[in-house]
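**Q** sequence plus predicted model, see below.
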Amino acid sequence: TWPANSPDLNPIENLWDIVKRKLRDARPNTLDELKAAIEASWASITPQQCHRLIASMPRRIEAVISAKGFPTKY
């Protein structure tokens, strides 16, 4: 599959996981709190986190090739 359809090869999925974990911790009760929590979660993602995800791509690609398209640890 193409990367857009493969979470193993789509680092944005990892960023969304970070946001979701932070939202669970924030436990917003209103729509305004939810919006604020989403914005704060997204803003808290560091350039270093993005760099690590990009740097992990060669390992991810190798894992997908080795798994012959089956799920990987990523």
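**A** Now that the structure is in, tell me what you want to look at. Predicted model, so just to flag it, every value in this text is computed and none were measured. Numbering: from 1, shown residues only.
**Q** please make it C-alpha for all contacts and neighbour counts, starting now.
**A** Fine.
**Q** centroid-nearest residue for this protein?
**A** When Cα atoms, centre = their mean is applied to the chain, the residue found nearest the centroid is Asn14 (1.3 Å).
**Q** please compare the first structure with the one that follows:
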Amino acid sequence: NGIRSVDWLAQSPDLNKIEPLWDYLKDSLEEYRFKGQSQATKDEVKGALVLEWEEIPMDLINRHCLDLPNKLQLVIKNKGDNNFHG
């Protein structure tokens, strides 16, 4: 299929491109005022999650994905250590 796979460390959240999107989503949900833990509230949270997920700007997704090669080069440069701010 032309897609090359690579081994990936399980504990590398800074290299996981979904993490910044979760942060963005969490920040987007702060405007909502969910109350309680009823099924209705859970359904409201799910609905808000779907709505906000669909509103994540594509340029934000692209920016994080396109930055991955740079992050990987930093890991290589640091001999596997991904404890950096880059």
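**A** That came through, no problem. No experiment lies behind these values; they were computed from the predicted model shown.
**Q** now name the helix or strand holding the residue nearest to the centre of the first structure.
**A** helix 12-26 (DSSP states H and E).
**Q** by how much does the helix or strand following that helix deviate from the second structure on average?
**A** Later in the chain than helix 12-26 of the first structure, the nearest helix or strand by DSSP H and E is helix 31-43. Compared with the second structure after fitting, helix 31-43 of the first structure has a mean deviation of 1.2 Å; criterion: mean Cα distance after the TM-score superposition for the first structure.
**Q** on that earlier part again, excluding chain neighbours, what is closest to the residue nearest to the centre of the first structure?
**A** The shortest distance from Asn14 of the first structure to any non-neighbouring residue, by Cα to Cα, 6 or more residues apart in numbering, is to Leu53 (7.9 Å).
**Q** which position in the second structure pairs with the one you found?
**A** Leu53 of the first structure maps onto His64 in the second structure, with residues paired by TM-score structural alignment.
**Q** what's the angle from the helix or strand containing that match to helix 19-29?
**A** In this structure, His64 of the second structure sits in helix 58-66 according to DSSP H and E. Orientation of helix 58-66 of the second structure against helix 19-29 (axes from the mean of the first three to the mean of the last three Cα atoms, to 10 degrees) gives an angle of 150 degrees.
**Q** which residues are contacting helix 58-66 of the second structure?
**A** For helix 58-66 of the second structure, contacts defined as Cα atoms under 8 Å, 6 or more residues apart in numbering pick out Lys17, Pro20, Leu21.
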